[in-house]
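Engineer: sequence unknown, structure follows:
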């Protein structure tokens, strides 16, 4: 009793990995360096930490602080 080996899932994974690697190389030159999430080596909390530091610095120096944050959705 031998069953055939299915390579459909394997081929899909290989193709998906190749496409992901090619897109990653392309996106590094397209996405702005200030984008802090969804890219390798960048963390989600980085923006929150920077925002907190800016607000703390403004309070410490007793200066006004104006910030603008945009979150786009599809």
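Structural biologist: Alright, I've got the coordinates. Please read all numbers here as calculations on a predicted model, not as lab measurements.
Engineer: From here on, just use CA atoms for contacts and neighbour counts.
Structural biologist: Noted.
Engineer: What residues does the residue nearest the centre of the chain make contact with?
Structural biologist: To find the centre residue of the chain, average its C-alpha atoms and take the closest one (CA atoms, centre = their mean): that gives residue 38, at 1.3 Å. The contact partners of residue 38, by CA atoms under 8 Å, 6 or more residues apart in numbering, come to residue 44.
Engineer: So it, which state does it fall into?
Structural biologist: When states are read from DSSP: H, G, I helix; E, B strand; the rest coil, the local structure at residue 38 comes out as coil.
Engineer: Check the gap between it and residue 66 for me.
Structural biologist: To residue 66, residue 38 is 26 Å away according to CA to CA, to the nearest Å.
Engineer: One more to weigh against that first structure:
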């Protein structure tokens, strides 16, 4: 009742691990400081939380406001 184990994915795992080790020291210089993702210690949802806090503050003050979201 044994099934053969495919080792095809093993080579890809090894390759991606090696590439990630080689790229890791360079990423901090390539990715801009205002980028909030893909770097260790930076949270992906941080910018979303800042926008939510801004919206809550605007609603609390009841002032008119226009927010412009740019996603590129």
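Structural biologist: Done, it's in. What you see is a predicted model, and the numbers here were worked out from it, not measured in a lab.
Engineer: Can you calculate the TM-score here?
Structural biologist: The TM-score (TM-score structural alignment, normalised by the length of structure 2) is 0.57; 64 aligned residues with a CA RMSD of 2.8 Å.
Engineer: in what helix or strand does residue 25 of structure 1 lie?
Structural biologist: Here residue 25 of structure 1 sits within helix 8-30, counting by DSSP states H and E.
Engineer: name the helices or strands packed onto that helix?
Structural biologist: For helix 8-30 of structure 1, the packing partners by 3 or more CA pairs under 8 Å, 6 or more residues apart in numbering; DSSP states H and E come out as none at all, with no helix or strand in contact.
Engineer: buried set for it?
Structural biologist: With burial defined by 16 or more other CA atoms under 10 Å, not one residue of helix 8-30 of structure 1 is counted as buried.
Engineer: Check the offset of it from the chain's centre.
Structural biologist: Averaged C-alpha coordinates place helix 8-30 of structure 1 at 16 Å from its chain's average position (CA atoms, centre = their mean, to the nearest Å).
Engineer: List of residues touching whichever helix or strand comes after it?
Structural biologist: Following helix 8-30 of structure 1 in sequence order, the next helix or strand is helix 46-60 (DSSP H and E). Identification of contacts with helix 46-60 of structure 1 by CA under 8 Å, 6+ apart yields 36, 64, 65.
Engineer: cutoff 6 Å now
Structural biologist: Under the contact criterion CA atoms under 6 Å, 6 or more residues apart in numbering, helix 46-60 of structure 1 has no outside partners.
Engineer: average gap between that helix and structure 2?
Structural biologist: Once fitted to structure 2, helix 46-60 of structure 1 is off its aligned match by 1.2 Å on average (mean CA distance after the TM-score superposition for structure 1).
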